[in-house]
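Visitor: One predicted model, sequence on top.
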Amino acid sequence: MSVTFEATNIPGAWIVDTTAFVDERGAFSRTFSHAEFAEQGLETCWRQISSSSNRNRGTLRGPHFQRGTFSETKLVRCERGRIFDVVVDLRTTSPAFGAHFAIELSVDNRLSVYAPRGCAHGFMTLEDDSTINYHISADFNPDASSGVLWCDEEIGIEWPFPPIMISEKDRNLPRFAELRKLGAADMLPAF
């Protein structure tokens, strides 16, 4: 069993694939290996492990990030159901600034997404009762918490269908143009 890493169009963002050992009992896979992540130059110290349970198909969360010294790396995996997962590059120094990538994560495909500091992360559930597991490199700070509007035309995320459930907070996240005006030091995550 090993972990493999596939680069995305976002520098430092990876699709993480785990090979499962399958027998008559079921399946076993390693979802994180300190040695393999360190060898790839990736984060290996997780300050939080969180879970998001979502009752309904079409629930949209994010895309979220934390600013400044609270900037965080996330390793995201779908433990139940299916999600449409999105990473948006908000690093002004990145050649992919403003770009995004999206992928389906499911309990069946056993893929994870590694979203580096300076990127926003969000998802929409594709099935009822979808559960997402996050390994997060920084402690949550509500004063540093922000995001980018899920339907911002400049970023151009093509969600599979219009969201059915979205929080009031996420409906009112700033647009990408607003984040750009504020500048990296004030609004965007530090690298």
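Guide: Received the coordinates, thanks.
Visitor: alpha carbons only for contacts and neighbour counts from here, please
Guide: OK.
Visitor: Most remote residue from the middle of the protein, which is it?
Guide: In the chain, E24 marks the outermost C-alpha relative to the chain mean, sitting 33.0 Å out by CA atoms, centre = their mean.
Visitor: For it, give me its contacts.
Guide: Contacts of E24 were listed using CA atoms under 8 Å, 6 or more residues apart in numbering, and none were found.
Visitor: one more structure, for comparison:
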Amino acid sequence: MIFTPTPLTGSYVIGLEPFTDERGWFARFYCEKEFERLGHTGNWVQMNHSTTYAKGSLRGMHYQLPPYREIKMVRCIAGAVYDVIIDIREGSATFLQWFGTELSAANKNMLYIPEGFAHGFQCLTDNCELIYHHTEFYTPNAEGGIRFDDPMVNIQWPLPAGVLSARDGAHPYLTDDFKGI
């Protein structure tokens, strides 16, 4: 695996180094020893798989409040998405800054997202599938969200907003009172 730091401290784009032969390819996408070198000591306690049907659809921007903040690792296994994180760590030097990268079945990249980040994505193709690893269990009363089009963050999405869930459309806009989590 190749770990490339993003401009937001603690997050990484992870490239796989597949072994290829006449049968196909094989790659490792998790190794406890390699992740410990990044400072990752959490256990993956939940894994999820999502499918989003339509190009342009948006999911996010989701996070969990303390004490249920979670580390996530996301990989696109079908189609292509523009995956985005926002640093919402209280006191962070990059507070409210965002980073986006393309994750696709073709590039095999993953995004490692530390605690204290909001996460979401936009489908660049139809029929996108993502696999998520989480260090905390989903806790409905601890979930939070930021609007995908919040002007305080100003994410530059590659496509016009498509299908959006009612829940994601109802996320509040940030105010100057928001100090992070």
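Guide: Cool, the structure landed. Since the structure is predicted, the reported quantities are computational estimates derived from the model, not experimental observations.
Visitor: Show me what the residue farthest from the centre of structure 1 lines up with in structure 2.
Guide: For E24 of structure 1, the aligned residue in structure 2 is E22 (criterion: TM-score structural alignment).
Visitor: Wasn't F35 of structure 2 part of a helix?
Guide: Yes - in this structure, F35 of structure 2 lies within a helix as judged by DSSP: H, G, I helix; E, B strand; the rest coil.
Visitor: Now do the strands in structure 2.
Guide: Applying DSSP state E to structure 2 gives strands spanning 2-5, 12-15, 19-21, 24-26, 46-52, 58-64, 72-78, 80-87, 98-104, 110-113, 117-123, 128-134, 143-145.
Visitor: Which elements pack onto the fourth one?
Guide: The reference is to strand 24-26 of structure 2. If contacts are counted by 3 or more CA pairs under 8 Å, 6 or more residues apart in numbering; DSSP states H and E, strand 24-26 of structure 2 sits against strand 19-21.
Visitor: Give me the mean deviation of the strand it packs on from structure 1.
Guide: For strand 19-21 of structure 2, the mean deviation from structure 1 after alignment is 1.0 Å (mean CA distance after the TM-score superposition for structure 1).
Visitor: starting at the chain centroid, how far to that strand?
Guide: On the basis of CA atoms, centre = their mean, to the nearest Å, the separation between the geometric centre of strand 19-21 of structure 2 and that of its chain is 28 Å.
Visitor: Spatially, which residue comes closest to R55 of structure 1, not counting chain neighbours?
Guide: Closest residue to R55 of structure 1 in three dimensions, ignoring its sequence neighbours and counting by CA to CA, 6 or more residues apart in numbering: D129, at 4.4 Å.
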